[in-house]
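Participant: pasting the sequence and the predicted model now:
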Amino acid sequence: MTLRSLAASLAIALLMGLAVNAPAQTQPKGEDSPSTGKADENKSQDKADEAKDKPDDKGKPDESKVKLEKATFGGGCFWCLEAVYERIPGVKSVVSGYAGGTVPRPTYEMVSSGLTGHAEVVQLVYDPEVAPYEKLLKVFWACHNPTTLNQQGPDFGTQYRSIILYHNEDQKKAALKSYKELTDAGVFADPIVTQLEPLKAFYPAERYHQDYFRKNSSAPYCQAEIVPKLRKLKLIK
């Protein structure tokens, strides 16, 4: 067993019973014809907006009982993170997008150039009573390798960096606490390189990136990368 394999095994036991550190994607994201522009941004954002109006099991809006919150994470390919978080109870909506950079309204091609400073991220709308932020952090640490700088598996580039973009001071404190706990416990063989910074702007990705795994589960990339990740995390059989 390699040192990295041992670290992965330790993480399974110490995090949440989930497996850790599956790689992100390496192939270009072009199975579907891309569409860009304001219309696609609006359609992408509809996923988050619609979540606020979904009735609960008793037919009443969720917000009548609890205030929904948002969280934003980056850890390699957003297709992978989206597929993971969509299967977490309490997460109402997951939107793939871009954040952490300086260029407004970036396109996928712009982000892929590495010149915008943006990372591929997912923004969640979640019920904190069902899925507390601390639980979302555990999923975050478990579903990617936070010790590789600007890389997930064979995927290289700053757009694939590990990053937590907090929405408020409570999220910042929770992220710092979880980072310290993992570091003190020696869960990972190498130092965690995850960035932590406030969210300044989030830009939904093009429509063809949204719900990618759900729409393209038989695609070669999904079968090679996302399916094994979901199985390791015990989110699918």
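Facilitator: Received the coordinates, thanks. The structure displayed is predicted, hence computed values, not measured ones. Residues are numbered from 1 along each chain as shown.
Participant: use CA for all of it now, contacts and neighbours both
Facilitator: Noted.
Participant: where's the spatially most central residue of the chain relative to residue 39, distance?
Facilitator: Geometric centre of the chain, nearest residue: residue 81, 3.6 Å, by CA atoms, centre = their mean. Distance of residue 81 to residue 39, given as CA to CA, to the nearest Å: 24 Å.
Participant: for residue 198, same thing?
Facilitator: 27 Å.
Participant: which one's more surrounded, these two?
Facilitator: The neighbour comparison of residue 198 against residue 39 (other CA atoms under 10 Å) goes to residue 198, with 15 against 12.
Participant: run the chain-centre distance for whatever helix or strand residue 50 lives in.
Facilitator: Counting by DSSP states H and E, the element that carries residue 50 is helix 38-51. Centre-to-centre, helix 38-51 and its host chain are 17 Å apart (CA atoms, centre = their mean, to the nearest Å).
Participant: quick one, longest helix in the chain?
Facilitator: Longest among the helix segments of the chain by residue count, using DSSP state H, is helix 169-185.
Participant: strands of this protein, residue ranges please.
Facilitator: 69-75, 91-99, 119-126, 151-152, 155-156, 162-166, 195-198, 202-204 (DSSP state E).
Participant: could you export these to TSV, including columns for distance to residue 109?
Facilitator: Output for these, formatted as TSV (distance: least, CA to CA, whole Å):
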stretch	distance to residue 109
strand 69-75	18
strand 91-99	12
strand 119-126	12
strand 151-152	18
strand 155-156	15
strand 162-166	20
strand 195-198	23
strand 202-204	14
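Participant: and residue 176, which of the ones you listed is closest to it?
Facilitator: Closest to residue 176 of those is strand 195-198 (CA to CA; 8.3 Å).
Participant: residues of that closest one that come out buried?
Facilitator: For strand 195-198, a neighbour-count test (16 or more other CA atoms under 10 Å) marks nothing as buried.
Participant: now stretch 182-189
Facilitator: 182, 187, 188.
Participant: contacting residues around the second one?
Facilitator: I take that to be residue 187. Listed by CA atoms under 8 Å, 6 or more residues apart in numbering, the contact set of residue 187 reads 7, 8, 10, 11, 14.
Participant: what does the last one give?
Facilitator: Residues touching residue 188, when contacts are defined by CA under 8 Å, 6+ apart, comprise 4, 7, 8, 10, 11, 147, 182.
Participant: presented hereafter is structure B, for comparison with structure A:
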Amino acid sequence: MNIGVKNERAMFGAGCFWGVEHAFRQMDGVLETSVGYSGGHVNGANYKEVCSGETGHAEVVLIRFDPSRIGYEELVKAFFALHDPTQLNRQGPDVGTQYRSAVFYFDEKQRELAQVTKEALQPAFNNNIVTEVTVAGPFWEAEEYHQQYLEKKGVSSCRI
């Protein structure tokens, strides 16, 4: 992903990355997305390894956005609206640590915004929000067939 000087990055794990990527791609100000793996301990993670649950990675969407058109806070709010942040290590029928809810932040401002948003949204849920807010580590791009998967298949949403 080519990150320009005036552009910023955001990275989120919200279960299966296909539908999450598709939703973010529809937002004005989102310039580019890439699905992949982050938050684990294996270099060069791939889909088969991540699905084994042994690498510690989450399925994530890396977003390049124009902060003059969309703010990070708006992206964080969209992230929380796109999935159930109270489900631990799962989203719907997808179960495993790779489907965990996580905000991977790139700087202190992103960390603060994610944490404040998480706390502000907690009263809207009956169960505790389990979303991790953690520093962004290496991003391993997923295999090409996962990139913009729903668009390639001609569908607009996942089964969830």
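Facilitator: Done, it's in. It should be emphasised that the depicted structure is a prediction, and the values quoted were computed from it without experimental measurement.
Participant: let me see the TM-score of these two.
Facilitator: The TM-score (TM-score structural alignment, normalised by the length of structure 2) is 0.95; 160 aligned residues with a CA RMSD of 1.4 Å.
Participant: ok, back up a step: which residue lines up with the residue nearest to the centre of structure 1 in structure 2?
Facilitator: Residue pairing (TM-score structural alignment): residue 81 of structure 1 is matched to residue 20 of structure 2.
Participant: and for residue 211 of structure 1?
Facilitator: Using TM-score structural alignment, residue 211 of structure 1 lines up with residue 148 in structure 2.
Participant: what's the neighbour count on that match?
Facilitator: Applying other CA under 10 Å, I find that residue 148 of structure 2 has 18 neighbouring residues.
Participant: can you tell me how far it is from residue 23 of structure 2?
Facilitator: From residue 148 of structure 2 to residue 23 of structure 2 the distance is 10 Å (CA to CA).
Participant: same deal with residue 84 of structure 2?
Facilitator: 15 Å.
Participant: same check, this time on residue 35 of structure 2
Facilitator: 12 Å.
Participant: same deal with residue 108 of structure 2?
Facilitator: Residue 108 of structure 2 is 25 Å from residue 23 of structure 2, by CA to CA.
Participant: and those two? Which one has more around it.
Facilitator: The neighbour count for residue 108 of structure 2 versus residue 23, taken as other CA under 10 Å, is higher for residue 23 (15 against 10).
Participant: for that one, which residues are in contact?
Facilitator: So residue 23 of structure 2 contacts residue 82 (CA under 8 Å, 6+ apart).
Participant: let's see that with 10 Å instead.
Facilitator: Shown in contact with residue 23 of structure 2 (CA atoms under 10 Å, 6 or more residues apart in numbering): 17, 78, 79, 82, 156, 157.
Participant: quick one: map the third one onto structure 1.
Facilitator: To tie it back to what came earlier, the one meant is residue 79 of structure 2. Match for residue 79 of structure 2 (TM-score structural alignment): residue 140.
Participant: run a quick neighbour tally on that match.
Facilitator: Neighbour tally, residue 140 of structure 1, other CA under 10 Å: 22.
Participant: please say which position in structure 1 residue 125 of structure 2 maps to.
Facilitator: Checking TM-score structural alignment: residue 125 of structure 2 goes with residue 188.
Participant: how close does that match get to residue 85 of structure 1?
Facilitator: 22 Å.
Participant: got it, and residue 94 of structure 1?
Facilitator: Taking CA to CA, one finds residue 94 of structure 1 at 7 Å from residue 85 of structure 1.
Participant: higher neighbour count, these two?
Facilitator: Taking other CA under 10 Å, residue 94 of structure 1 and residue 85 do not tie; residue 94 has more neighbours (28 against 23).
Participant: residue in structure 2 matching the more buried one?
Facilitator: Under the alignment (TM-score structural alignment), residue 94 of structure 1 pairs with residue 33 of structure 2.
Participant: quick check: closest non-adjacent residue to its match.
Facilitator: residue 63 (4.6 Å; CA to CA, 6 or more residues apart in numbering).
Participant: and the counterpart of that neighbour in structure 1, what does it touch?
Facilitator: If you follow residue 63 of structure 2 across to structure 1 using TM-score structural alignment, you land on residue 124. For residue 124 of structure 1, the contacting residues are 47-48, 51, 68-73, 82, 85-86, 91-96, 136, by CA under 10 Å, 6+ apart.
Participant: ok, back up a step: for residue 173 of structure 1, find the nearest of the strands of structure 1.
Facilitator: Comparing those by CA to CA, strand 162-166 comes nearest, at 9.3 Å.
Participant: post-alignment, the closest one versus structure 2, mean distance?
Facilitator: For strand 162-166 of structure 1, the mean deviation from structure 2 after alignment is 0.3 Å (mean CA distance after the TM-score superposition for structure 1).
Participant: now do that strand against strand 69-75, angle only.
Facilitator: If you take axes from the mean of the first three to the mean of the last three CA atoms, to 10 degrees, strand 162-166 of structure 1 sits at 160 degrees to strand 69-75.
Participant: residues in structure 2 aligned with strand 162-166 of structure 1?
Facilitator: The aligned range for strand 162-166 of structure 1 is 101-105, by TM-score structural alignment.
Participant: what residue in structure 2 is paired with residue 231 of structure 1?
Facilitator: So, by TM-score structural alignment, residue 231 of structure 1 is left unmatched.
Participant: could you check how far residue 231 of structure 1 is from residue 135 of structure 1?
Facilitator: 19 Å.
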